[in-house]
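**Q** sequence? don't have it. structure:
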């Protein structure tokens, strides 16, 4: 009888431990980190379709966009903290740095985007022949070989990549020129640029106070601040719309489902985002 009672207590304690662990994980996830799955190729090769990462909410503090959410209950951050919207302030706000890879909420559609922070408040920017002119000075780009990938449907949406050596047959090697871009603060990152497209030559932008200018690393495949919101782009992004900084890839899968273990990219697990 005693052994049965002991066994019953053991089961109860195990259930309690699991429940507590789930509660702690839920609090940890809603307060400090937000999961994000890369759905498009706009940040190649820094981020690939199928990369799974956690966004650091603590980096910039909290606003209506980064407020804790309850996704399992269908409750969005804006549902809980919508009263904070339109004041463009943050609680425990931290200052973003040029070169950060940031998840933010689109100012019009409310969809979550991930891009690289290029322009800070007060900056002037222009893109000429694919080169950023920042406050009147070109941002250096150094050739860094060729980025290659298979020309095949990628991710759940089945999108095929753009190729400089295209048109390329399905299953053939797709190539893109790669460059290392270095900002004035010393941070460097890799970018891809296939051809001279309209977004590679822009007007001069002046970033308003309290707003930011973002671009994708895959320059010819990114709807970003180079295009106004009314033209399908992002335009300037208010401070309050920032959700957090992408610091590390946790998991990566090249397949249409994360369950397809044979498509997992083991070399990208726990990889830092730069």
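**A** Cool, got the structure. Bear in mind the structure is a predicted one, so any value in this text is a computation, not a measurement.

**Q** drop to CA atoms for contacts and neighbour counts, all remaining ones
**A** Noted.

**Q** how much space is there between residue 132 and residue 140?
**A** 8 Å (Cα to Cα, to the nearest Å).

**Q** same check, this time on residue 13
**A** Counting by Cα to Cα - residue 13 and residue 140 are separated by 60 Å.

**Q** With neighbour numbers in mind, choose between these two.
**A** A side-by-side neighbour count of residue 13 and residue 140, using other Cα atoms under 10 Å, places residue 140 first with 15 against 12.

**Q** residue contacts, the more buried one?
**A** Residue 140 makes contacts with 131, 181-183, as judged by Cα atoms under 8 Å, 6 or more residues apart in numbering.

**Q** so which of those is the most crowded?
**A** Among these, the one with the most neighbours (other Cα under 10 Å) is residue 181, at 21 neighbours.

**Q** Tell me, how many residues neighbour the closest residue in space to that one that isn't next to it in sequence?
**A** Spatial nearest neighbour of residue 181, chain neighbours left out: residue 141 (4.5 Å); criterion: Cα to Cα, 6 or more residues apart in numbering. Neighbour count of residue 141, defined by other Cα under 10 Å: 19.

**Q** Distance of residue 141 relative to residue 131?
**A** For residue 141, the distance to residue 131 equals 7 Å [Cα to Cα].

**Q** Also residue 63?
**A** The spacing between residue 63 and residue 131, counted by Cα to Cα, is 33 Å.

**Q** just residue 140 next, same as before
**A** Noted for residue 140: a distance of 8 Å to residue 131, by Cα to Cα.

**Q** just residue 229 next, same as before
**A** From residue 229 to residue 131 the distance is 22 Å (Cα to Cα).

**Q** Out of the contacts of residue 140, name the ones that lie in strands.
**A** Using DSSP state E, the members of the contacts of residue 140 that fall in strands are 131, 181-182.

**Q** In JSON lines: those residues, plus distance to residue 218.
**A** Shown next, in JSON lines, are the ones in strands among the contacts of residue 140 (distance: Cα to Cα, whole Å):
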{"residue": "131", "distance to residue 218": "13"}
{"residue": "181", "distance to residue 218": "12"}
{"residue": "182", "distance to residue 218": "15"}
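
**Q** Among those, which one sits closest to residue 152?
**A** residue 181 (27.7 Å; Cα to Cα).

**Q** Second structure follows, compare the two:
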């Protein structure tokens, strides 16, 4: 009997330890920081496929989107943030809300499918946004651009999804050097960052987007390889205008980076990107 009691006590202590560990992790992830892996090249060369970062969730306050999605395909678990914090959804407001600044890199929930995206906010509520021959115009004025040479990378499968980059210098073949034109873009508030261009694309010239109140306009830094607010929600993969309540948090710094198919492949780690501050 004593042995059974000791075993039961050990099991109960293990259950309590796991419970409190999950609770603390859940609070940390919901209130403070959310881990995020970069799965695509839409933010190159600011963010590379395989970069890992923590999203600052208290930068803009809290909404239903602050709650985590819990998805474990192996056991069929799929709990959306709205299932947990849906009572906060619907009024496009935030608790302890603080508005983003133009140029912030933000993780947000897609307005229709709930997928987490990461892009740069270029349009604030009330702004008029337009692309003219590949140049971003904000409220009728083109942003400042400065040539910054080429961005080069090896044409090969990248990251766990095995995607290959698009190149401005044509079909170079696997193992060849893939180039993109790089420029430094300076937004009206003085925020400067690099952008990449491949060549003429559909959204290089657009009509005028008038950003509604309580919404934001997002674009990827890899301008010709980004599905963002330039594409309406009715378009395949389109993002459209993003409501204030859909913002999850701000990305401030790369914590870890790996160019391989797995973070365990230490020979693919990008040590020069560890703890790199984002602009």
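**A** Thanks, I have the structure now. This one's a predicted model, so the numbers in the text were calculated from it and none came from an experiment.

**Q** picking that back up, and in the second structure, which of the contacts of residue 140 of the first structure remain?
**A** Checked against the second structure using both residues aligned by TM-score structural alignment, their matches' Cα atoms under 8 Å, those keep these contacts: 181-183.

**Q** how about the helices of the second structure, start to end?
**A** In the second structure, the helices defined using DSSP state H lie at 2-27, 81-85.

**Q** residues of the shortest one that come out buried?
**A** Neighbour counts over helix 81-85 of the second structure (16 or more other Cα atoms under 10 Å) mark 81-82 as buried.

**Q** For that helix, give me the average deviation versus the first structure.
**A** Its aligned residues in the first structure lie a mean 1.7 Å from helix 81-85 of the second structure after superposition (mean Cα distance after the TM-score superposition for the first structure).

**Q** which residues in the first structure does that helix align to?
**A** Taken onto the first structure by TM-score structural alignment, helix 81-85 of the second structure occupies residues 77-81 there.

**Q** List the buried residues in stretch 58-76 of the first structure.
**A** Of all the residues in stretch 58-76 of the first structure, those buried under the rule 16+ other Cα under 10 Å are 58-69, 76.

**Q** Just the closest of those to residue 136 of the first structure, please.
**A** Top of the list for closeness to residue 136 of the first structure, among those and by Cα to Cα, is residue 60 at 28.1 Å.

**Q** is it true that the closest one touches residue 93?
**A** Yes - at 5.0 Å, residue 60 of the first structure and residue 93 qualify as touching, with contact defined as Cα atoms under 8 Å.

**Q** neighbours around residue 151 of the first structure, how many?
**A** Residue 151 of the first structure: 21 neighbours (other Cα under 10 Å).

**Q** typo on my end, it should be residue 249 of the second structure
**A** Neighbours of residue 249 of the second structure under the rule other Cα under 10 Å: 27.

**Q** Disregarding flanking residues, what is the spatial nearest neighbour of it?
**A** The nearest residue in space to residue 249 of the second structure (Cα to Cα, 6+ apart) is residue 57, at 4.3 Å.

**Q** Contact partners for the one you found?
**A** Going by Cα under 8 Å, 6+ apart, residue 57 of the second structure touches 30-34, 66, 248-250.

**Q** ok, these in the first structure, which still hold?
**A** Mapping these onto the first structure (both residues aligned by TM-score structural alignment, their matches' Cα under 8 Å) leaves 31-34, 66, 248-250 still in contact.

**Q** Let me know the closest of those residues to residue 239 of the second structure.
**A** So of these, ranked by how close each gets to residue 239 of the second structure (Cα to Cα), first place is residue 248, at 15.3 Å.

**Q** Over in the first structure, tell me which residue corresponds to that closest one.
**A** Taking TM-score structural alignment, residue 248 of the second structure has residue 243 as its aligned residue in the first structure.

**Q** ok, its match to residue 30 of the first structure distance?
**A** Residue 243 of the first structure is 12 Å from residue 30 of the first structure, by Cα to Cα.

**Q** Kindly report the same for residue 175 of the first structure.
**A** From residue 175 of the first structure to residue 30 of the first structure the distance is 39 Å (Cα to Cα).

**Q** which residues does the most centrally placed residue in the second structure contact?
**A** Geometric centre of the second structure, nearest residue: residue 118, 1.6 Å, by Cα atoms, centre = their mean. Taking Cα under 8 Å, 6+ apart as the criterion, residue 118 of the second structure is in contact with 43, 105-108.

**Q** repeat that for 7 Å
**A** By Cα atoms under 7 Å, 6 or more residues apart in numbering, the contact list for residue 118 of the second structure reads 105-108.

**Q** Quick one: map the residue nearest to residue 181 of the first structure onto the second structure.
**A** Aligned against the second structure by TM-score structural alignment, residue 141 of the first structure finds its counterpart in residue 145.

**Q** Likewise for residue 150 of the first structure?
**A** In the second structure, residue 150 of the first structure lands on residue 154 (TM-score structural alignment).

**Q** Residue 170 of the first structure now?
**A** In the second structure, residue 170 of the first structure lands on residue 174 (TM-score structural alignment).

**Q** That match: neighbouring residues, count only.
**A** Around residue 174 of the second structure there are 12 other residues, counting by other Cα under 10 Å.

**Q** wait, what's in contact with it?
**A** Residues in contact with residue 174 of the second structure, defined by Cα under 7 Å, 6+ apart, are 155-156.

**Q** Let's see that with 8 Å instead.
**A** Residue 174 of the second structure makes contact with 154-156, according to Cα under 8 Å, 6+ apart.

**Q** again, but for residue 241 of the second structure
**A** Taking Cα under 8 Å, 6+ apart, we find residue 241 of the second structure in contact with 211-212, 215-218, 229, 232.

**Q** mind giving me a markdown table with these and columns for distance to residue 205 of the second structure and neighbour count?
**A** Below are those laid out as a markdown table (distance: Cα to Cα, whole Å; neighbours: other Cα atoms under 10 Å):
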| residue | distance to residue 205 of the second structure | neighbour count |
| --- | --- | --- |
| 211 | 17 | 19 |
| 212 | 21 | 16 |
| 215 | 22 | 19 |
| 216 | 20 | 24 |
| 217 | 16 | 27 |
| 218 | 16 | 27 |
| 229 | 14 | 22 |
| 232 | 15 | 14 |
